[in-house]
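> The following block contains a protein sequence and its predicted model.
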Amino acid sequence: MAYPIAHTAAPESGGRKPIYTLLYAQVLLAIICGALLGHFYPAAGEALKPLGDGFIKLVKMVIAPVIFLTVVTGIAGMRELAAVGRVAGKAFGYFLAVSTLALFVGLAVANIVQPGAGMNIDPASLNASAVADFAHQAHETTITGFLMAIIPTTMVSALTEGSILQTLFVAILFGISLSLVGAPARPVLDFAERVMLVVFRLVGILMRAAPLGAFGAIAFTVGKYGAGSLVSLGGLVATFYLTSLLFILLVLGTIARLHGFSILRLISYLKAELLLVLGTSSSEAALPSLIAKLERAGCDKGVVGLVVPTGYSFNLDGTNIYMTLAALFIAQACGIELSWGDQFALLGVA
């Protein structure tokens, strides 16, 4: 028997609630208070780092079970396995197209606005050792190595090591296996659906600590680095956020309109999750509640289970905008001229 997911989180309708009881309002207030504390009392702000780190660890604790159970029950509940392939194909086609567009948008904006122009930084004065490890890891990464890393050591290790792609890989195989076995596997599917109810109830409990996590994370960030330290990068930050906003409204807004819904209404529906990401600087913090909300909104469980976790790894539009924008910002700040050939090579690497 199937169990509805709608009551695994508190409903947002059914009587107007005081605004202070709403999660997004609590998170927003926590972000403001944390920023003020970090600005006026930096030492106290830095000391609150464990609050943010602890909350993120709590959420990461349930990410693997949420993905596994959502994907398994979703795929096993599909009448045709061919539907899984169609959903995956459409999702990856969308990811490739929109992510590539995001790279071009970041490149175009960096050339037009030139946020790093005039900084005149001497490259010799920079500490290259600070990024040596990242450069080495990037050099060692290959397509084959990336694909091999998706395969876990064991089925259980996929759930314990915290890799989203490994968890997704095992969940897809397990869900397909359940579907192929058919009626004899029905008790396993029923058990998975019951466990999923418990896990999503746990997610609801953890989300109550979201304001505390956001408060600690933003207080630490402002306390350690200071609001003044961000001013020097203000041009880059402002350009990035403005570009991202335009990308959301114009590109994603157009895609949403073509498919019959409003991007602004979707943003309003997910405002608590978006503020949580802003406060904790971790998109993974919002993953469990994002999955629950999309299912509650009427999205198919199997589609949500496949698309959302893979999107976390393959559809990083904001990251792609920032990569090209930041790369050109650094080049401009150091007075390095990049030809169009160099810039397109950068796109290929990204």
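On my side now, so go ahead. Residues are numbered from 1 along each chain as shown.

> drop to CA atoms for contacts and neighbour counts, all remaining ones
Noted.

> Need the residue closest to the centroid of this structure.
Nearest residue to the geometric centre of the chain (Cα atoms, centre = their mean): Ser283, 3.6 Å.

> gap between the closest residue to that one other than its chain neighbours and Pro309?
In this structure, Ser283 finds its nearest non-sequential neighbour in Val277, 5.1 Å apart by Cα to Cα, 6 or more residues apart in numbering. Separation of Val277 from Pro309 (Cα to Cα, to the nearest Å) stands at 16 Å.

> who has more neighbours, the two?
Pro309 (24 against 19; other Cα atoms under 10 Å).

> I'd say the more buried one and Phe68 touch.
No: Pro309 is beyond contact range of Phe68, at 10.0 Å (criterion: Cα atoms under 8 Å).

> which residues are common contacts for the two?
Taking Cα atoms under 8 Å, 6 or more residues apart in numbering as the criterion, Pro309 and Phe68 both touch Leu168.

> one more structure, for comparison:
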Amino acid sequence: MTEHLTKAIMAGMVLGIFVGYLVNQGVLAGVMETEHWTRSFQMLSTIFLNLIKMLVAPLVLATIISGLAHMGDSAAVGRIGFRAIVWFILASFISISLGLVMVNFFQPGVGVDLTAKAQTIGEVKKLDLFEFIEHVFPKNIIAAMGENNVLQILVFALFAGIGLTAIGEKGAPLVRGAEALGDLMLQVTGYVMRFAPFAVFGALAKVVAENGLGILGTYAQLLLEFYLSLGLLWSLLLGIGFLFLGARAFTLVRYVREPVMIAFSTASSEAAMPKLFEQLDRFGVPRRISGLMIPLGYSFNLDGSMMYASFATIFIAQAYGIHLDWGTQILILLTLMVSSKGIAAVPRASLVVIAATLAMFDLPVEGIALVLAIDQFLDMGRTATNVLGNAVATSVITKWEGMLQVPLDPDQGEPEAPTQTPDHGKKGLHLDGEQ
């Protein structure tokens, strides 16, 4: 099933670009107007993303609660969390630094035509560290789930999971309920994923129908240099993973290729989350580890977005002929390191961070218009990188904890429900499947 779905997604990408081009050129104008075509395309991707978002909150909640309840050792939770945060900080530093190095090497902004139409990215919200910290802690878990606020769900689930461990047998029915809910969400994920090729088709057809293939030619240099930089970042991430995982670091790519492709084609990390859990389970990562790492990573480990933030900020400065010395660029790096940690669940979060950083350093915020036209294509690459970075981080922490299990075949049919041992002690929850 996995192999067939991967091929179907690739076919959807190619067909979406082709049909979108036909609509853009007016070839299909006799059928219905261009606006109706683009609305139809958007409807396909919107339905899929809505269905995926429907799964995220219950899946994260059930996974974390059941995993922590079976961990049996609160010290292990703190240790894993500490190691995860250290990894995330180092990965963010590497990503942002590499973005600065590559944009200075390529200098894609030099000689850019500044005739881009003024476009809006919505309100530029000031990034307030205190407000972010306050926002982490939920006042209503139902509201947090309704908004798919992964960070707030994570906080509640941590309390609930550790609390269930503390009350012992009294909490066993709730633990079994969380396990059943997690299994249900994975089963529903299998159904929803069958619609992914149509969503991919719609997402790319809409972009090409509205902008044409010419937009890729106009920005070809920026796109090429950014994707080359992302390729280098992938090499670094996998290279660091190799130090911990050995040859399995490269095997990991085979296991997560499908969620990475879903993230790339839809430009949505949420769309890839359920499948990422599933494939990391197959790779041998116990759910009690991935259930903590993946939600944390979606908030704090955005490797592709971090590279893009530094790359785009300096690109805009170059386009306006503003020279920034290395001291100022290092200050920008540190600013992005801090501000990027407060963007969980913010739509078009990278653009918001870039706009806030430009304003902080008195750089022209209107320069966002230079990248907004192709933000969809840039977002595809950075989102896929975010998913890969989280897969590597989760696998490394699992190996570090000595819990990495024997992998299942990533191309076998639909995954079976995770099998759990009746042992609720320190050995924890044993899963023969997804992360």
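It's in. It should be emphasised that the depicted structure is a prediction, and the values quoted were computed from it without experimental measurement.

> Report the TM-score for the pair.
Once superposed, the chains reach a TM-score of 0.88 (TM-score structural alignment, normalised by the length of structure 1), with 325 aligned residues with a Cα RMSD of 1.8 Å.

> hang on, the earlier thing: what separates the aligned partner of the residue nearest to Ser283 of structure 1 in structure 2 from Ala272 of structure 2, distance-wise?
Under the alignment by TM-score structural alignment, Val277 of structure 1 pairs with Ala263 in structure 2. To Ala272 of structure 2, Ala263 of structure 2 is 5 Å away according to Cα to Cα.

> list residues touching both of the two?
Val387.

> when you align them, which residue in structure 2 goes with Ser229 of structure 1?
Looks like Ser229 of structure 1 aligns to Ile215 there (TM-score structural alignment).

> right, I mislabeled it, should have said Asp342 of structure 1
Using TM-score structural alignment, the partner of Asp342 of structure 1 in structure 2 is Thr328.

> So what's the residue count around that match?
Count around Thr328 of structure 2 with other Cα under 10 Å applied: 12.

> Over to Leu197 of structure 1?
Neighbours around Leu197 of structure 1, by other Cα under 10 Å: 18.

> So which bits of the lengthiest helix in structure 2 are buried?
The helix that spans the most residues within structure 2, counting by DSSP state H, is helix 34-71. Within helix 34-71 of structure 2, the residues that qualify as buried are 34, 37-38, 41-46, 48-49, 51-71, counting by 16 or more other Cα atoms under 10 Å.

> relative to its centroid, which residue of structure 1 is most remote?
Structure 1, Cα atoms, centre = their mean, max distance from centroid: Pro184 (36.9 Å).

> Tell me the residue in structure 2 aligned with that residue.
That one, Pro184 of structure 1, aligns with Lys170 by TM-score structural alignment.

> repeat for Arg296 of structure 1
Arg296 of structure 1 maps onto Arg282 in structure 2, by TM-score structural alignment.

> now Thr324 of structure 1
By TM-score structural alignment, Thr324 of structure 1 lines up with Ser310.

> doesn't Gly99 make contact with that match?
Yes: counting by Cα under 8 Å, Ser310 of structure 2 does reach Gly99; the two are 5.4 Å apart.

> if you skip the residues just before and after it, what's nearest to Asn304 of structure 1?
If you look again at residue 304 of structure 1, you'll see it is Val, not Asn. Using Cα to Cα, 6+ apart, the closest residue to Val304 of structure 1 is Ile291 (6.6 Å).

> contacting residues for the one you found?
With contact set as Cα under 8 Å, 6+ apart, Ile291 of structure 1 has these partners: Val304, Gly305, Val308.

> Out of these, list just those in helices.
Going by DSSP H, the helices hold Val304, Gly305, Val308 from the contacts of Ile291 of structure 1.

> Just among those, which is most surrounded?
Neighbour counts for these (other Cα under 10 Å) peak at Gly305, which has 25 neighbours.

> And it, how far from Leu290 of structure 1?
For Gly305 of structure 1 relative to Leu290 of structure 1 (Cα to Cα), the value is 11 Å.

> and if you look at Gly182 of structure 1?
Distance from Gly182 of structure 1 to Leu290 of structure 1, by Cα to Cα: 30 Å.

> quick one: the helices in the stretch 151-300 of structure 1?
155-160, 164-181, 186-207, 210-229, 234-246, 253-258, 263-269, 271-280, 287-296 (DSSP state H, counting those that start in this stretch).

> any idea which of those helices is most buried?
helix 210-229 (a mean of 24; mean count of other Cα atoms under 10 Å).

> what comes into contact with it?
Taking Cα under 8 Å, 6+ apart as the rule, helix 210-229 of structure 1 contacts 23, 26-39, 41-56, 276, 279-281.

> thinking again about what came up before, for the ones in helices among the contacts of Ile291 of structure 1, give me a markdown table that also has distance to Phe174 of structure 1.
Shown next, in a markdown table, are these (distance: Cα to Cα, whole Å):
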| residue | distance to Phe174 of structure 1 |
| --- | --- |
| Val304 | 17 |
| Gly305 | 13 |
| Val308 | 18 |
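
> Out of those, which is nearest to Phe169 of structure 1?
Gly305 (11.6 Å; Cα to Cα).

> For the aligned partner of the closest one in structure 2, which residues are in contact?
Aligned by TM-score structural alignment, Gly305 of structure 1 pairs with Gly291 of structure 2. Counting by Cα under 8 Å, 6+ apart, Gly291 of structure 2 makes contact with Val60, Thr63, Ile64, Gly67, Phe277, Gln435.
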